[in-house]
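# give me a 3D structure for the following:
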Amino acid sequence: MTDTSSYPECDDLAVTVSDDGVVVRVVIDRPEKQNALSETVLSGLSDVLRAADQGPARVVVIRGAGGTFCSGGDLESMASHIGGGPQAYRSGFSGLAELMEQLIETSALVVAAVEGHCLAGGMGLAAACDIIIATADATFGTPEVDIGLFPAQALVPIMRTVQEKQALKLLFTGEYIGAETAHEIGFTSEVVPTQDFESELDELIKDLAASSPVMIEMGKQAFYTQRDMDFHEALSYMREIIALIAMSEETEAGINSFLMNEQPDWKQRGQ
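Down below sits the predicted model:
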């Protein structure tokens, strides 16, 4: 792994970067708290994404320490806002919403590597990532309804990922579902046997990182932009996007490499 000095330090996150800077792995390192999303974790993840955008990163992987992805928001942090009035609550809950927006907008593809529990705000965090790979024994749910709290922020990416009626049942019952059920309702990209998780994750990362950085950045932005358009508007927009991507030096290099039966040597972003 390469030097991580360009990435901010955070006591609750462990960050490693590949030698070429293309792959960034971030581990939420609060196993004693089931990797709950404290304000420090949320701001730390935001800082990592910001640093990744300033470098050559094409793939960012988020996972949790100790065999658990994330149990959701940190209730102790939430409790500190009791009695503080609406502005204190609004400020205290803004971190996750801002991070989920950033996950969509960042230039790199973001992979949620889910093991164990993926709950509440943690499920929202995963849903805001571009790709979700999970172990067969992973568990998903929005149990904050059990304490009278509606998963309002997590709902936004979840409802754009999961079949509507299945999502509504999940959000209002707080039930836990297994990885296979999560996959059936459209939440995960891939579910793999637990014993094969590391190798399957590495293979996925390798496949994603092999792509042109221009294609990744523009393709990701185009996908999320067209999602809310009607059919004809989206088709018109995507016609312009494919023309722009086709005009890039990276696509030219890719075509030439294909014709020469070689692997393309992509430029890094900003070169």
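# C-alpha from now on. contacts and neighbour counts both.
Noted.
# just give me the neighbour total for Ile167.
If you look again at residue 167, you'll see it is Ala, not Ile. Per other C-alpha atoms under 10 Å, the neighbour tally for Ala167 reads 18.
# look up the closest residue to it, ignoring the ones flanking it.
Excluding its sequence neighbours, the residue lying closest to Ala167 (C-alpha to C-alpha, 6 or more residues apart in numbering) is Met159, at 6.3 Å.
# and the one you found, how far from Gly122?
Distance, Met159 to Gly122, by C-alpha to C-alpha, to the nearest Å: 15 Å.
# so the two - more neighbours on which side?
Higher neighbour count among Met159 and Gly122: Gly122, with 25 against 18, using other C-alpha under 10 Å.
# I'd say that one and Ser71 touch.
Yes - with contact defined as C-alpha atoms under 8 Å, Gly122 reaches Ser71; the gap is 5.7 Å.
# need the residues touching each of those two.
Both Gly122 and Ser71 are in contact with Ala36, Leu37, where contact means C-alpha atoms under 8 Å, 6 or more residues apart in numbering.
# one more to line up against the first:
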Amino acid sequence: MTSVVSNDPLLRADLNGIATLTLNRPAQRNALSIGLMEAIIAEFDRIKEDAGVRVVVITGAGTCFCAGHDLKELRADPSRAHYEKTFALCSTMMQRIVALPQPVIAAVHGIATAAGCQLVATCDLAVAAEESHFATPGVNIGLFCSTPMVALTRAVSRKQAMEMLLTGEPIDAPTALRLGLVNRLAPTPQVMEEAVDLAVEIIAKSPLTLKLGKQAFYAQAELGLAAAYDYASQVMTENMMALDAQEGIDAFLAKRKPEWKGC
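A predicted model of the protein is given here:
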């Protein structure tokens, strides 16, 4: 979708609190090489400390979002150490998204396959082009999409995830929306616009509340019911003690717009 000419595997552009990260290997369908994954991790580490960034949008240059791992790079060094490094690096990258204080939105066009589908499933939100497709097709080449499975099974139902994993067959964008893999659909030319609109809607909220809420969302999901409620109650109490919660409630009662302080 982005057509900027650059040799960098990852591009970043900041505007009005939104950091847009563009996977920039269009000739390789934005395959996740070691260099690209390292660049993404490094950028997330910078964004984590950047109070000026409120939301992150991830998209891809060229005709697709991301085709997964770079298979040519994988096979160029058929050693166990190389494979372990590649998959561990990818897992680290995905976990950086979950740990990032800022919400992350995938803006998807073309295809998102294998680790590319994993990336969509890992992002907090996703906007997809109406013509886009998603798949975990590793089974077709003898390589089960085991790491993409981790994110996929946390985004859609187990049986739907299993069907995608066992058959390798792609699903279209309306199906991805119905299954909960993506949040919104848009015509291909308007995907980034829709993603930015979603980001702007989020930016209007308290940054502290968003940080607390995102962290709590993923933490409670790993707990049993009683432990989840105990944990969430503690988070609610902590949130209520924050100035932004007090300001938000007072503004609501006074029928005025809140002025967030981020604390």
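# got a TM-score for the two of them?
Once superposed, chain against chain, the TM-score is 0.92 (TM-score structural alignment, normalised by the length of the second structure); 257 aligned residues with a C-alpha RMSD of 1.8 Å.
# circling back to that earlier point, counterpart of the residue nearest to Ala167 of the first structure in the second structure?
Matched to the second structure by TM-score structural alignment, Met159 of the first structure sits across from Thr153.
# counterpart of Met78 of the first structure over in the second structure?
By TM-score structural alignment, Met78 of the first structure lines up with Leu74.
# no no, Thr16 of the first structure
Under the alignment by TM-score structural alignment, Thr16 of the first structure pairs with Ala13 in the second structure.
# check contacts around its match.
If you count contacts by C-alpha under 8 Å, 6+ apart, then Ala13 of the second structure has Ala19, Thr20, Leu21 around it.
# show residues contacting the helix or strand Met149 of the second structure falls within.
Using DSSP states H and E, Met149 of the second structure falls within helix 146-152. Residues external to helix 146-152 of the second structure that are found in contact with it (C-alpha under 8 Å, 6+ apart): 87, 91, 114-115, 117-119, 121-122, 136, 161, 165, 181.
# specify the local secondary structure of Phe140 of the first structure.
Using DSSP: H, G, I helix; E, B strand; the rest coil, the structure places Phe140 of the first structure in strand.
# counterpart of Gly35 of the second structure over in the first structure?
By TM-score structural alignment, Gly35 of the second structure lines up with Thr40 in the first structure.
# need the buried ones from the contacts of Ala13 of the second structure selected in ChimeraX.
Filtering those down to the buried ones (16 or more other C-alpha atoms under 10 Å) takes a single ChimeraX command:
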select :19,20,21
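# reformat the contacts of Ala13 of the second structure as TSV; add distance to Ala221 of the second structure and secondary structure.
Shown next, in TSV, are these (distance: C-alpha to C-alpha, whole Å; DSSP: H, G, I helix; E, B strand; the rest coil):
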residue	distance to Ala221 of the second structure	secondary structure
Ala19	27	strand
Thr20	28	strand
Leu21	27	strand
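# related to what we said a few turns ago, my guess is the match of Met159 of the first structure meets Met164, correct?
No - applying C-alpha under 8 Å, one finds Thr153 of the second structure not in contact with Met164, separated by 10.4 Å.
# tell me what whichever strand or helix holds Glu84 of the second structure is packed against?
Following DSSP H and E, the helix or strand that holds Glu84 of the second structure is helix 80-99. Applying 3 or more C-alpha pairs under 8 Å, 6 or more residues apart in numbering; DSSP states H and E, one finds that helix 80-99 of the second structure makes contact with helix 34-48, helix 71-76, helix 115-122.
# for Leu181 of the second structure, see how far away the most centrally placed residue in the second structure is.
Nearest to the mean C-alpha position of the second structure, by C-alpha atoms, centre = their mean, lies Cys123 at 1.7 Å. Here Cys123 of the second structure is placed at a distance of 10 Å from Leu181 of the second structure (C-alpha to C-alpha).
# same deal with Leu71 of the second structure?
Per C-alpha to C-alpha, Leu71 of the second structure is found 25 Å from Leu181 of the second structure.
# got it, and Pro9 of the second structure?
From Pro9 of the second structure to Leu181 of the second structure the distance is 26 Å (C-alpha to C-alpha).
# on that earlier part again, got a list of what the residue nearest to the centre of the second structure touches?
Per C-alpha under 8 Å, 6+ apart, neighbours of Cys123 of the second structure: Ile97, Val98, Val104, Ile105, Ala106.
# can you pull the contacts of the last one?
So the one you mean is Ala106 of the second structure. Neighbours of Ala106 of the second structure in contact, by C-alpha under 8 Å, 6+ apart: Val57, Ile58, Thr59, Leu119, Val120, Cys123, Leu125, Ala126, Val127, Ala128, Ala195.
# tell me the one among the residues you listed nearest to Asp250 of the second structure.
Nearest to Asp250 of the second structure among these is Leu125, at 29.6 Å by C-alpha to C-alpha.
# okay, now the closest one: neighbour count?
Counted with other C-alpha under 10 Å, Leu125 of the second structure comes out at 21.
# those strands in the stretch 101-250 of the second structure, which residues are they?
In the stretch 101-250 of the second structure, strands defined by DSSP state E, counting those that start in this stretch lie at 104-108, 111-113, 125-129, 133-135, 171-172, 184-186, listed in chain order.
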